[in-house]
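from the sequence below, what's the structure:
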Amino acid sequence: MKEKFLSLEEFIKKEKEKARKLRQTRWWRRQLEKGVCYYCGKEVGAKNLTMDHKIPLSRWGTSDRINIVPCCKECNNKKKYLLPWEWEEYVKRLKITNVEEG
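Model (predicted):
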């Protein structure tokens, strides 16, 4: 029997569908209710949070709870396709700045 491997495009399509289903769950609604960005820690309110994959789909991350976090649009736009360890230094600077301002 020949195994079929998904192309990156097929994989992303499949994982986006999983993410759409996850958005409808009680678990995701509870994440949003906190109103806090996972990365910068700012309180932005549930309506201003987006779903982010810590390991991006474009880098073979999955749409599982362990890989999905709520984040503000600003962080989501800045993070893009970076992996957690590539993004870590920026996040550290953000949290230090927020503590100093707060």
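
from here on, contacts and neighbour counts on C-alpha atoms
Noted.

any chance you could map the strands in this protein?
For the chain, the strands identified by DSSP state E occupy 49-53, 68-72, in order along the chain.

got the ones you listed as a markdown table, with mean neighbour count and distance to residue 87 columns?
Below are these laid out as a markdown table (neighbours: other C-alpha atoms under 10 Å; distance: least, C-alpha to C-alpha, whole Å):
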| stretch | mean neighbour count | distance to residue 87 |
| --- | --- | --- |
| strand 49-53 | 22 | 12 |
| strand 68-72 | 23 | 13 |
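
so can I have JSON lines of the ones you listed showing distance to residue 20?
As requested, the strands of the chain are arranged in JSON lines below (distance: least, C-alpha to C-alpha, whole Å):
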{"stretch": "strand 49-53", "distance to residue 20": "10"}
{"stretch": "strand 68-72", "distance to residue 20": "12"}
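
here's the other one to compare against:
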Amino acid sequence: MSTVLPDEDLVVDLSAASSRPWQTVVWNDPVNLMSYVVHVFREYFGYSVERANRLMLAVHHDGHAIVAEGAREQMELHAQAMHDYGLWATVREADA
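A predicted model of the protein is given here:
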């Protein structure tokens, strides 16, 4: 019986894909006040007033903002927390 070893290129591709960061994206909605969104970003993420305002304005003007980047599991936790605060959020893989 012979041992089958994984293709070396496949192993490299899998490790590269798993190390790619993920993002939590907050989307604009017609419900939440801008001041509340700033409050959430400051309270949950601990962002400064300036950073929270900048992200809120991106949500407001661009329709969305990337509020965090990292491991997929952590980004899913962030998205769930945003839902718990009443904000619309999704998780996506970061661009290469």
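
just give the TM-score of the two.
Overlay of the two chains. TM-score (TM-score structural alignment, normalised by the length of structure 2): 0.28; 54 aligned residues with a C-alpha RMSD of 4.5 Å.

re the thing from before, of the strands of structure 1, which is nearest residue 79 of structure 1?
Taking C-alpha to C-alpha, strand 49-53 is the member of those nearest to residue 79 of structure 1, at 9.3 Å.

now for the closest one, which elements pack on it?
The contact analysis (3 or more C-alpha pairs under 8 Å, 6 or more residues apart in numbering; DSSP states H and E) places strand 49-53 of structure 1 against strand 68-72, helix 73-79.

so which of the strands of structure 1 comes closest to residue 86 of structure 1?
Closest approach to residue 86 of structure 1 among the strands of structure 1 is made by strand 49-53 (13.8 Å; C-alpha to C-alpha).

between the closest one and strand 68-72, how many degrees?
Following axes from the mean of the first three to the mean of the last three C-alpha atoms, to 10 degrees, one obtains 140 degrees for the angle between strand 49-53 of structure 1 and strand 68-72.

max-length helix in structure 1?
Using DSSP state H to assign secondary structure, the helix with the most residues in structure 1 is helix 84-101.

buried stuff in it?
The neighbour-count check on helix 84-101 of structure 1 (16 or more other C-alpha atoms under 10 Å) flags 87, 91, 94 as buried.

distance check, the second one against residue 85 of structure 1.
If I follow you right, that is residue 91 of structure 1. Going from residue 91 of structure 1 to residue 85 of structure 1 by C-alpha to C-alpha, to the nearest Å gives 10 Å.

ok, then the element right after the helix or strand in which residue 10 of structure 2 is found?
Element membership of residue 10 of structure 2, judged by DSSP states H and E, is helix 8-19. The C-terminal neighbour of helix 8-19 of structure 2 among helices and strands, as given by DSSP H and E, is strand 22-27.

and the next element down the chain from that following strand?
Next helix or strand after strand 22-27 of structure 2 toward the C-terminus (DSSP H and E): helix 34-40.
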